[in-house]
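[1] structure of the sequence below:
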Amino acid sequence: MGCWAKLKSSGWAYPTTVLSVYGFLANCRVAEPFLTPYLIGPNKNISEEVVTNYLFPIWTYSYLAFLFPVFLLTDFLKYKPVIVVQGLFLVSNYILLSFAPGLPAMTFLQVSKIPVL
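    Next up is the predicted model:
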């Protein structure tokens, strides 16, 4: 426990450690390897061609489009509100993935994976 008190009293080490741990845990998406079989399977019933040629490129290009504005917004708002928004988006992603039917919902799901850290 003395380690955390010493780390908290330093000016830059504590926020850096907390942000690094959060960034690591936010990017540990355990469902990611199972996403394609789930979308192709009987639950969502989207063809493999549509998933690989339509949905996944949307994720890549939307991530690229949001990267710079979110980076500027994160520096302007000092991380805390942006981290809360990212947490809400991560929860909404799993809710959409579980309950929303159809290709438009999956398209929105791919766009709403915003980068923060």
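[2] contacts and neighbour counts: CA atoms only from here.
    Noted.
[3] mind listing the helices for the protein?
    Assigned by DSSP state H, the chain shows helices spanning 2-9, 13-26, 35-40, 48-50, 56-77, 80-99, 103-111.
[4] which one of those helices lies closest to Leu117?
    Across those, the minimum distance to Leu117, taken as Cα to Cα, is reached by helix 13-26, at 5.7 Å.
[5] helices or strands next to that closest one in the packing?
    With contacts defined as 3 or more Cα pairs under 8 Å, 6 or more residues apart in numbering; DSSP states H and E, helix 13-26 has these neighbours: helix 2-9.
[6] got the angle for the helix it packs on vs helix 13-26?
    110 degrees (axes from the mean of the first three to the mean of the last three Cα atoms, to 10 degrees).
[7] how far off centre is helix 2-9?
    In terms of Cα atoms, centre = their mean, to the nearest Å, the centre of helix 2-9 is set 30 Å apart from its chain centre.
[8] who touches that helix?
    Ala13, Tyr14 (Cα atoms under 8 Å, 6 or more residues apart in numbering).
[9] please generate a structure for the following sequence too, so the two can be compared:
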Amino acid sequence: MDNWKKISFLVGVFAFVREFRPIEPFYAAYMTSPYINCTVEQVPKELYAVGSYSMFVLIIIIFLVTDYVRYKPVLIVDGIGGVLHYVAITNRPSKLRIQFGQAFYGFFFSAEVALFGYLYAMVEEKEFYQKITGHARAATLTGKFFSSCLSQILATTYGTPPYNALVYM
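    Purely as a prediction, here's the structure:
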């Protein structure tokens, strides 16, 4: 297998798994559900704001650090940040724990630039850039598609979305 195909495949698998988040379509509803018990006013003002501000600050840091450390450490920490975000919002979390989770969520989204940066840095032949970009975008969108379909099927089957089950998937 050619080097660019192997890298494209591995990045595609990582992108698919990274984007497979079944709770995502029902995230706001999960935050206002009895599991979390936040009000509709608290969610955008106190919870989502932490994720947005952390994303804004961290994207600058990630842009500066990613090239210096050569991508892989940022991608590894990206995966850890995604896991920590979901660990923070499970098991009836407090508001402070959700805010910490939102900070990890901000890092998780900011580090997406490292994914494509790694892809372009590792593939030296520029004639394959369009193909590898297509593969990575297709993997990203496929992960979103399947996770959204799964969550919608579960919501339709149970009548209401099984928030706790969706968080653990």
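[10] next, format the helices of structure 1 as TSV and append distance to Leu117 of structure 1 and mean neighbour count.
    As requested, these are exported to TSV (distance: least, Cα to Cα, whole Å; neighbours: other Cα atoms under 10 Å):
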stretch	distance to Leu117 of structure 1	mean neighbour count
helix 2-9	21	10
helix 13-26	6	13
helix 35-40	22	16
helix 48-50	29	13
helix 56-77	8	14
helix 80-99	9	15
helix 103-111	17	17
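[11] alignment lookup: Gly82 of structure 2 to structure 1.
    The alignment partner of Gly82 of structure 2 in structure 1, by TM-score structural alignment, is Leu90.
[12] burial measure for the closest residue to its match other than its chain neighbours, as a count.
    Nearest non-adjacent residue to Leu90 of structure 1, counting by Cα to Cα, 6 or more residues apart in numbering: Lys113, 7.3 Å away. The number of residues packed near Lys113 of structure 1 is 18, by other Cα atoms under 10 Å.
[13] in structure 1, what stretch matches stretch 138-152 of structure 2?
    Going by TM-score structural alignment, stretch 138-152 of structure 2 lines up with nothing in structure 1.
[14] other residues contacting stretch 72-83 of structure 1?
    Residues contacting stretch 72-83 of structure 1 (Cα under 8 Å, 6+ apart): Val116.
[15] if I look at the match of Gly82 of structure 2, how far off is Glu48 of structure 1?
    The spacing between Leu90 of structure 1 and Glu48 of structure 1, counted by Cα to Cα, to the nearest Å, is 24 Å.
[16] ok, Ala5 of structure 1 next?
    Per Cα to Cα, Ala5 of structure 1 is found 51 Å from Glu48 of structure 1.
[17] same check, this time on Cys3 of structure 1
    50 Å.
[18] do the same with Ser62 of structure 1
    Counting by Cα to Cα, the gap from Ser62 of structure 1 to Glu48 of structure 1 is 20 Å.
[19] before we move on, what about Ser112 of structure 1?
    Ser112 of structure 1 sits 21 Å away from Glu48 of structure 1, going by Cα to Cα.
[20] next one: Arg29 of structure 1
    21 Å.
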